[in-house]
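Chemist: Sequence and predicted model, in that order:
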Amino acid sequence: MSYVEDLLDDIWQIDVDTTPKDVTDETKRAISDFFGVTIAGFQNPAAKPILRHIQMHSSSSGSSLLGTSMKVEAPMACLGNGYAAHVYDLDDCLQSTLGHPTAALAPAIVCAAEEANATGADVIRAYLIALEVIGRIGRVANPTTSERGWHCSPVFGVIGAATAASVLLGCDKATTAMAIGISCSYASGLRANFGTHVKALHMGAAAERGLEAAELARAGTTSSLTALEGTDGFFQVFAGIPPNSVRYEPSTNWELQDPGLMYKRFSCCSGMAPAIEAILEHPQLRESDPAEIESIHVGTSILSPMELVHPLPQTAMQSKFSMQYAIACPIVHRKTTLEVFNNDSYVQDERVQELMKKIYPAVDPELAERGMTADAPVKIRVDFRDGTAVETRRDYARGNPLNRLSDPEMREKFMGLCAPVLGTSGAAELYSSLTALESAANVRDLTDLC
C-alpha cells in the first residue's frame, strides 16, 4: 500500500475515550491557546487588510470569525481565523514540523465542526489524527524542507487541515487519503515573506485550502495515492528524497508527548524567546545602560539565521524576526509585553536602533551540533565600555516541552488576550468551556461565546 494508506491505517482508530489523559489534556491546551491568540489577533491593526478582503468576498453565512460578530462563508472564515491566529506570532510550535501546527489545523477544524454540528470529542479526535499525520510526515521531510527556504507551517499545515476537516466531515479513510493527496498540491509558503503580512496569510491560506481539499475529496475529486512518496511527489519536491524510497514506519509515540508542543510567551518568532529570557532573567543585563555597552555577541543554533532575517528592523512586523531586537528590546524597554513587538515606535526608538548595530549573532559550533532545533538555544556575551564582560546562556525558553508553562500560566495568557475583547467574565466562561472541550455537545456552543 501507499505511504498515506499505511499512515491512516495506523492512526484512524484513535478514540478520545481510550487516548491517554495527558494527550487529550494537551489537545485542549492547544485549542484553548488557539482561541486566545485568534480572538486577540483580530484586534491587531495588521488584521484590517484581511478583514477588508473577507468583507469584499463573502456574503453573510454560518461560519464564525472568532472574537468578532461576523458570520462568513467557511473558506473566508478559515482564511481569517488562520491569519488572526498567527498575526501576533503567539501561537504554538512543533519540532517535528519545524512550524506552527494549530494555527493551520484549528481554523479548518472549527469551520468543519460548525458545518457538521460536531461535538467537542469529535474536535479532539480530528486534531489528534491531523497532528499525527503532519508530525510523522514532518519527521521524514525535515530538516531539508526548512533548509530549502520553505515556511514549514503552511507546507505541512495544509495537509493537517485537510486531514482534520475530512475527519469532521465524515469522510472515510479512502476519501481522506484523496484529500491529503489534493492538499499536497496546495502546499506552499516562502520564508522570504517573514516580517510581512504574508507570514500570517500563510496560515489562513493553509486552513482555507485544507478545508477545500477535504470538500473536493468528499465530492469525488481524486488524487494520487503516492502524492507523498511517489515520483515528483511531496517528499521528493520538498525534501529531495528519492521517489518511492520511503516506507511508512508505525509509531507508538504521540506527537503531543514527543516532541510536544511549544507554547509562546512573546509576540515574536520562537527563535527569539531564549535570548529574550536570557536578558530578562540576568539581574545585571536587564538593568544595564545601553550607552555603556560596547558590543554583544550571540551564539546561535543553525536554524536561527534562517528565521531571524531582519538584523536592523524598522517595523514591528520585521522586529518579530530579529535576534538584534530580541536582545535590544528587553535592555532598552525593560519589558516584552504585546505592544513592544506590535508598535513601530518601540522598534524605531533611537536607543534600540543604536544598540542593535552593536549586536553580532553567529552560529556557535556547540549549538550547531543540536541540528535544526526549534529550541533556539543561545550563548550571549556582553562587553561593556569599562572593560568588563558578562556571559550567559539559555537552552530552553519557558513554554518549551522541556520547560513547560503551568495550567495557571496558560490561563493567564488566555485571559490577557481575551478579556479586553470579551470582558473578564466572558473570557473566563469561554476558557472554562474550552478546558472541558470533550463535554461540549456542539462546537457552536463554544463559538457562540466568542
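Modeler: Alright, I've got the coordinates.

Chemist: Every contact and neighbour count from this point should use C-alpha atoms.
Modeler: OK.

Chemist: and the nearest residue to residue 372 once chain neighbours are set aside, what is it in contact with?
Modeler: Using CA to CA, 6 or more residues apart in numbering and skipping residues adjacent in sequence, the residue nearest residue 372 is residue 303, 5.3 Å away. Residues in contact with residue 303 (CA atoms under 8 Å, 6 or more residues apart in numbering) are 371-374, 376.

Chemist: also this one, for the comparison:
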Amino acid sequence: MIETELAAPDAASRAVTRDLAAFAVNVDATSIPGDRLELLHLAVLDTVGVAVAASREKSGRIVSQYAQAFGPGSGATVFGCPRGARVPAEFAALANGTMAHALDFDDMHTRLAGHPSAVLVPAVLALAEEVGSSGDDVLTAMAVAYEVVHRVAALMGYPALFAGFHPTGVWAPVGTAAAAARLLGLSIDQACMALGIAASQAGGLRANFGSMVKPFHAGHGGMAGIMAAKLAALGFVAGDDAIGGPNGFVHCYGGDRERIAEVVEGLGTRWFPLEGYSVKLYPACGKTHATVDAALALRGECSVEAIDRITIDADESVADVLPYSRPATGLQAKFSLEYAAVVALLDGKAGLAQYTDERLADPRLQDLLMKTESRLSPGNTEEQFFVNETVTLHLQDGRQLTNQVAREAGDLGQEVPREDVVRKFRDCCEGTLSDAAVDAFLAGWETLATMPDVSAWMRGLQGAGADSSDSPDACPHVRSDAL
C-alpha cells in the first residue's frame, strides 16, 4: 500500500471548527440584528410556499414517496401531504428541501453562489417540529445557519462553483448541522463533531443542473446536517479540524487556507450581509432573469410574426450555468437564456405555467426558439457579481429593437414588497392547501417570533382533503409497494 503524508492539523484550523461550534450553541439570540431576523422571517414564508407548489411536481411526489416509505413515524410534516404523512426530521428535510428548490423559485444569495433558504428553512422547521421548538428558536437557529454558511462560502463558494460543484450542495450540510446543534442543545464538543460529520457529506455536481438532482442537493444537505447532529449527540466522532484543516472542508473545495482565520473574525458581532439576497419572481435560474426583464420590455413593440431572429448578448460566464440553448424539458428550460427570452415575448410573463413540458412543446414557441441564439463574450470574471444581458429583436423589415439590463447578479430587478411575498405564497399553495389552511398558516407566520411551539402550526401544511390515517399510503404521492 502506498502511504502519503498528510499535512498535520494546526491550532488555527482546529480553532475555526471549534469557534463555529461554540457560536452555534452559545450565541445570544438578542445579538442578532433585527433586519436579519426580518429577512429570515420573510424567507420562511417564501420557501414554504415554493415547496408546497413543488409537492405537485413529479420530483416532489417521488421524494415524498421515498421519505414516507423509508422514514415513516411521528416527527415532522411532509409539505402538501395529508395528515399522517409525518416522518423523522431528516427525512422531512430531504423531501421538503428538495421540493423547495425543485421549481427554482426559491430565493438566492449571490455571495453564497447559491440558495440558502431551500436548504435551511425546511431543515430547521422539520427539526423544530420534531423537538417542539419555539418560533424564536427557529429564527435563531436559522440565523446561526445563515451566518456559518456565509462565512465558509466566502472562501470556497465560488472556487467550488468554478470547479464544477453546486455550492448549495457543498455548504448545505455544514450550515444545517450548525442549526441542528443549536436546536438539539448540543455541547460545544458535540457541535464540533456534528460539523465534522456534516463536512464529509458535502457535494453536488453542476452536471446535474436541469434535472431532478439539482434540487436534491438542497434536500440532501438538510438531511445530512440533521443526521450529523443526531449522530454527534449519540457520541459519533469526527476529526476536530474538518472545517479549516489542511485536508478539510474549506481547503478541499478550493478555499484559500491562508485566509482561514477570516471565517471566524467578528463572529457573533458582524453578521451576514443583506446585499445579494433576492426573492425570485420568476421560477428559473437567477442568471436568466435579466433576459426575461429585457424581453418583457420589448414585448408590444412589434408582433411576433415580424421577428426574423433574436439575439441575446451575455457574459460568457453564464455558459456553464445555462447550458440548454435548445431545452428538451421544462426543467432544462429553467437554465436557458434563449427560452427565457422567447417565453417572455410570447406570454408576457414567466411564471410556473411557463416552465412546463407542455409549454415547451408548443409549436409556435419552438419555431421562435429556433430563431434565437446567445452570443457570449468575455466580461466580468470577479466572482460573477454582475450581469449584463441584451436582447435584440431583428425584424423582417431590417429594424432592430434592443433592450439591455445590467445590474448586480443578486439584484433580480426590484425590491419585492412583503405583500408580494404573501401573494406569491397564496399562489403557490393554490390547489394543494385549502384557503382555510393558507389563512391559518399566514396567521401563525405573523406571530412566529412569539410562538411557544411550532409543531401544531407546521401540521397545517398537510394537504387539503387529508384523512387521519397514519399509513404512508394515505398520501396520494405515495405507493410504498412500488419501491
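Modeler: Arrived safely, thanks for sending. Source: prediction; values computed, not measured.

Chemist: matching residues in structure 2 for stretch 353-362 of structure 1?
Modeler: Per TM-score structural alignment, the counterpart of stretch 353-362 of structure 1 in structure 2 is residues 366-375.

Chemist: relative to its centroid, which residue of structure 2 is most remote?
Modeler: When distances to the mean C-alpha position of structure 2 are computed (CA atoms, centre = their mean), the maximum falls on residue 397, with 44.4 Å.

Chemist: What lines up with it in structure 1?
Modeler: Checking with TM-score structural alignment, residue 397 of structure 2 has residue 386 as its match.

Chemist: Would you mind giving the secondary structure of its match?
Modeler: Assigned state for residue 386 of structure 1: coil (three-state reduction, DSSP: H, G, I helix; E, B strand; the rest coil).

Chemist: which ones are touching it?
Modeler: Counted by CA under 8 Å, 6+ apart, residue 386 of structure 1 has contacts residue 292.

Chemist: same check, this time on residue 44 of structure 1
Modeler: 87-88.

Chemist: Next, work out how far apart it and residue 104 of structure 1 are.
Modeler: 19 Å (CA to CA, to the nearest Å).

Chemist: now do the same end-to-end measure for the match of stretch 353-362 of structure 1.
Modeler: Note: stretch 366-375 of structure 2 ends 19 Å apart using CA to CA.

Chemist: Now do the buried residues in it.
Modeler: For stretch 366-375 of structure 2, burial by neighbour count (16 or more other CA atoms under 10 Å) applies to 366, 368-369, 372-374.

Chemist: Excluding chain neighbours, what is closest to residue 418 of structure 2?
Modeler: residue 42 (7.5 Å).

Chemist: now for the one you found: what does it line up with in structure 1?
Modeler: Residue 42 of structure 2 maps onto residue 29 in structure 1, by TM-score structural alignment.

Chemist: Which element, helix or strand, includes that match?
Modeler: helix 21-41 (DSSP states H and E).

Chemist: Next secondary structure after that helix?
Modeler: Counting by DSSP H and E, what follows helix 21-41 of structure 1 is helix 48-57.

Chemist: circling back to that earlier point, ok, and what's touching the helix holding residue 29 of structure 1?
Modeler: Against helix 21-41 of structure 1 from outside (CA under 8 Å, 6+ apart): 16, 47, 66-68, 81-88, 90-92, 102-103, 106, 124, 127-128, 254, 256-257, 410, 413-415, 417-418, 421, 431, 434-437, 450.

Chemist: and the residue positioned nearest the centre of structure 1, what is it in contact with?
Modeler: Here the mean C-alpha position of structure 1 is nearest to the C-alpha of residue 100 (CA atoms, centre = their mean), at a distance of 2.2 Å. Taking CA under 8 Å, 6+ apart as the criterion, residue 100 of structure 1 is in contact with 91-94, 152-153, 157.

Chemist: Filter those down to the ones also in contact in structure 2.
Modeler: When you map these onto structure 2 and apply both residues aligned by TM-score structural alignment, their matches' CA atoms under 8 Å, the shared contacts are 91-94, 153.

Chemist: Sort out for me which of those are in strands.
Modeler: 93-94 (DSSP state E).
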